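>>> Turn this into a model:
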Amino acid sequence: MADVLSLRALNRATLARQMLLAREEVSVVEAVERLCGMQAQEPKPPFLGLWTRVAGFEAAQLHTALQERSVVRATMMRGTLHLMSARDYGALRASMQPMLDAGLRMLGSRAEGLELDKVLPAARVLLEERSRTFNELRALLQEEFPEVNDRALGFSVRMCLPLVMVPTDDRWAFPRTSEFTLAGVWLGVPTSDDSSADALVLRYLAAFGPASVADAQEWSGLPKLGEVLERLRPQLRTFEDEKGRELFDLPDAPRPEEDTPAEARFLPEFDNLVLAHADRSRVIAAAHRPSLTTKNLRVRATFLWDGFAAGLWELERKRKVATLRLRPFEKLPKHALNALTAEGERLLGFAEPDAADRQVVLAGD
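Reported below is the predicted structural model:
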């Protein structure tokens, strides 16, 4: 009979993998690899996500990793932009392709006349010449394929070719209009063509386990991972959660005691901690989960108290004054507010270093 892991035990195991029990002395590349990527469709969240996990993190460290090409920004899990180490992107990108191919169904009637066997080679030639924005790439492809919808041309290239974004020197590294290039050109080595999901699933468990089949599928966007986990079962440990669901994990992965202390932490928007499981109760109570996402599908920034999402936060800058506003889900004890205020002040120092005045306030005060 499998051992049963309590909700708090799952919480502490996940926080340990996510470097949220204590900031750790690791490089940016190692941190991004341990997290198995960081969602990065917007510029600021990955910087804040690394700050909350890595001891002594400075923005320049991520800038350097991007410029040195040891970290890349590219389409990966769930078809969204992620930061990945160059090693992981090269090794794992092909395992995403079935999900990315399925995403082409979103085009509907706009895909009329789209022939991937002609469009993708043409796009490769254009991208091998030099990096390009998607506006530029669509226009050039439209000249060659005038009968095909320009958005269908661009989307199919984004989904079906291994592309990375060229970093810039902007403060948060990713401008709104960015150039893309072929990963093999940018990194100097081709990406692996191994489409097996075995390595991806093992990396997921290392970063987010113990986890169920449904959890792994929710995080990756890939279907049928039950077959992969069955194949991997002999090299894994299995547990049950309090609801009787089977969970898989690496044998030697950290699983701290459930009473292990968890300090106050601030997570940025779109943080994978709150997106990486089908059952997210190990991080956020079901009653509060609807508060995480806006109507236009933005994933709000959250703060953790005692290891669980205890509220939302937002940062506002007016002239020289930076304000971090806390919106707790429920009333917090004074010692929790004191700890969150102290951590919030440190966050403001990182995110708004040139502010003349910084303050942490409760919403409504």
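>>> switch to C-alpha atoms for all contacts and neighbour counts from now on
OK.
>>> Quick one: list the elements packing against the lengthiest strand in the chain.
Determined from DSSP state E, the single longest strand within the chain is strand 308-318. When contacts are defined as 3 or more Cα pairs under 8 Å, 6 or more residues apart in numbering; DSSP states H and E, strand 308-318 sits against strand 302-305, strand 321-328.
>>> want to put them side by side, so please do this one too:
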Amino acid sequence: MTGADVLTTRALGRALLARQHLLTRATVTAADMVRHLGGLQAQAAPQPPYLGLLARLDGFAPEELTGLIEQRRVVRIALQRGTIHLVTADDCLTLRPLVQPVLDQGLRGAYGKRLAGLDLDALAGEARALVEEEPRTFQQLGPQLAASRPGRDPAALAQAARCLLPLVQVPPRGLWGRGGAAAHTTAEHWLGRPLDPAPSLDGLALRYLAAFGPATVADLQKWCGLTRLGPVLKRLAPGLVTFRDEHGRLLYDLPDAPRPDPSVPAPVRLVAPFDNLVLSHADRSRVLPEEYRLRLMTQNGLVPGILLVDGLVAGDWQLVEGGRGEARAVVIHPYAALRRADRQAAETEAERVLAFAGGGGAVRFGEPV
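You can find the predicted model right below:
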């Protein structure tokens, strides 16, 4: 193997930023960006998908994504890693069957004992009828399912329905400036189309590489939550290129995907909370320095907004909506002292967030700790 076959951590970081449109913002539609990214993390409503697109798109306004949600062109549904993602309607119907094993495993781990001996097919049929009659929250659905199943835990029954059925969250849930309780119906009912009867794991892997590569098998598995995907990438290998990282691990990639020179400058960016930029690799060091991993990714599973400096996590941030008598603010917490130019760039990005959120407000910096 020659030195040219090895991609440094910095080179991997620049490739990821290029594919995530965090080196240069794109001018494509919001729908096209959602599709390219394979969806955006949306478990915290409503900010993350909107802020994720804002970081990547020029000229993006909240009304564009709100319209896509209301027009049923994008939906919120449990997908990769069993977490809520905002995806295009087409991806919803294709990806949801592929990640069924992830949801099955999560249900067994959290509620298996409470569901033992239950007729899951009958439960799914009853739940489908209820949510297709009208969208329902889990707080409504669970007791309704428990009414004919005395002694069963309503929360476990609702979560079983979430696993067994492709449940989408309907608006106003997830709408910027509005929001609402997470009420669900089936994807088939909401979109008027069936799930993809023959979804492709090959297609899933290629989509991942386009947005997150170069990557190892472990990286792909971390992103989607599935296991045993090595044979998929091996099958695709004749049409791919391969490299090694600095630890000797095998990386797969698309031949024509961008792999910028590691010296390419990376602008300061404010990336959304829970962004897949930092959640989609087994080895996150391409963007997340090890010394900051525990600060950014807390034990309770919360991931704040991310301050990127020179392509690496350098702090976190939060958009704080002002309460009574208080102004809206973007609060930035750098993990180390920032150079003047980087601080100014972060302030400019924060002002862009404030303008997106409706104008006005303040930018505040916390002291490095």
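>>> so what number do they get for TM-score?
Remark: TM-score between the superposed chains equals 0.94 [TM-score structural alignment, normalised by the length of the first structure]; 363 aligned residues with a Cα RMSD of 1.9 Å.
>>> Same question for stretch 149-159 of the second structure: list its buried residues.
Under the neighbour-count criterion of 16 or more other Cα atoms under 10 Å, stretch 149-159 of the second structure has Arg152, Asp153, Pro154, Ala155, Ala156, Leu157, Ala158, Gln159 buried.
>>> my read: Pro166 of the second structure touches Thr186, true?
Yes - assessed by Cα atoms under 8 Å, Pro166 of the second structure is found in contact with Thr186 at 5.5 Å.
>>> Please work out how many residues are found near the aligned partner of Leu164 of the second structure in the first structure.
Under the alignment (TM-score structural alignment), Leu164 of the second structure pairs with Cys160 in the first structure. Residues near Cys160 of the first structure, counting by other Cα atoms under 10 Å, number 18.
>>> Any figure for the gap between the counterpart of Pro255 of the second structure in the first structure and Leu236 of the first structure?
With the correspondence set by TM-score structural alignment, Pro255 of the second structure lines up against Pro251 in the first structure. Applying Cα to Cα, to the nearest Å, the value for Pro251 of the first structure to Leu236 of the first structure is 6 Å.
>>> and if you look at Ser196 of the first structure?
From Ser196 of the first structure to Leu236 of the first structure the distance is 18 Å (Cα to Cα).
>>> So if I had to pick from the two, which one is more boxed in?
Ranked by neighbour count (other Cα under 10 Å), Ser196 of the first structure and Leu236 place Leu236 first, with 17 against 13.
>>> Without its sequence neighbours, what residue ends up closest to the more buried one?
Distances taken as Cα to Cα, 6 or more residues apart in numbering put Leu250 closest to Leu236 of the first structure, at 5.2 Å, once the chain neighbours are dropped.
>>> can you tell me which residues contact that neighbour?
Applying Cα atoms under 8 Å, 6 or more residues apart in numbering, we find Leu250 of the first structure in contact with Leu202, Leu205, Ala206, Gly209, Pro210, Gln235, Leu236, Arg237.
>>> Are any of those buried, and if so which?
Buried subset of the contacts of Leu250 of the first structure (neighbour count, 16+ other Cα under 10 Å): Leu202, Leu205, Ala206, Gly209, Pro210, Leu236, Arg237.
>>> Using a markdown table, lay out the residues you listed together with distance to Glu314 of the first structure.
A markdown table is the format used below for those (distance: Cα to Cα, whole Å):
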| residue | distance to Glu314 of the first structure |
| --- | --- |
| Leu202 | 34 |
| Leu205 | 31 |
| Ala206 | 30 |
| Gly209 | 29 |
| Pro210 | 31 |
| Leu236 | 40 |
| Arg237 | 39 |
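>>> Out of the residues you listed, flag the one nearest to Arg325 of the first structure.
Nearest to Arg325 of the first structure out of these is Gly209 (Cα to Cα; 31.6 Å).
>>> returning to what we had before: indicate which one of the helices and strands packed on strand 308-318 of the first structure is closest to His335 of the first structure.
When these are compared by Cα to Cα, strand 302-305 sits nearest His335 of the first structure, at 10.6 Å.
>>> In the second structure, what stretch matches the closest one?
Aligned by TM-score structural alignment, strand 302-305 of the first structure falls on residues 306-309 of the second structure.
>>> Check the mean deviation of the matching stretch from the first structure.
Once fitted to the first structure, stretch 306-309 of the second structure is off its aligned match by 0.8 Å on average (mean Cα distance after the TM-score superposition for the first structure).
>>> coming back round to it: just name the most buried of the helices and strands packed on strand 308-318 of the first structure.
strand 302-305 (a mean of 22; mean count of other Cα atoms under 10 Å).
>>> Could you check how far that strand is from the centre of its chain?
Centre-to-centre, strand 302-305 of the first structure and its host chain are 17 Å apart (Cα atoms, centre = their mean, to the nearest Å).
>>> where along the first structure do the strands fall?
Using DSSP E, strands in the first structure cover 3-5, 38-39, 71-75, 81-85, 163-165, 180-182, 237-241, 246-249, 265-267, 302-305, 308-318, 321-328, 357-362.
>>> hmm, who's touching the fifth one?
Contacts to strand 163-165 of the first structure, defined as Cα under 8 Å, 6+ apart, come from residues Val72, Arg73, Ala74, Thr75, Ser178, Glu179, Phe180, Thr181, Leu182, Ala183, Trp186.
>>> ditto for the shortest one
Here strand 38-39 of the first structure makes contact (Cα under 8 Å, 6+ apart) with Val32, Pro46, Thr80, Leu81, His82, Leu83, Met84, Phe270, Asp271, Asn272.
>>> Map the fifth one across to the second structure for me.
With TM-score structural alignment as the criterion, the equivalent of His82 of the first structure in the second structure is His85.
>>> what sits against the residue nearest to Arg158 of the first structure when sequence neighbours are not counted?
Residue nearest to Arg158 of the first structure in three dimensions, not counting chain neighbours: Thr75, with 7.7 Å by Cα to Cα, 6+ apart. Listed by Cα under 8 Å, 6+ apart, the contact partners of Thr75 of the first structure are Leu81, His82, Arg158, Met159, Leu163, Val164.
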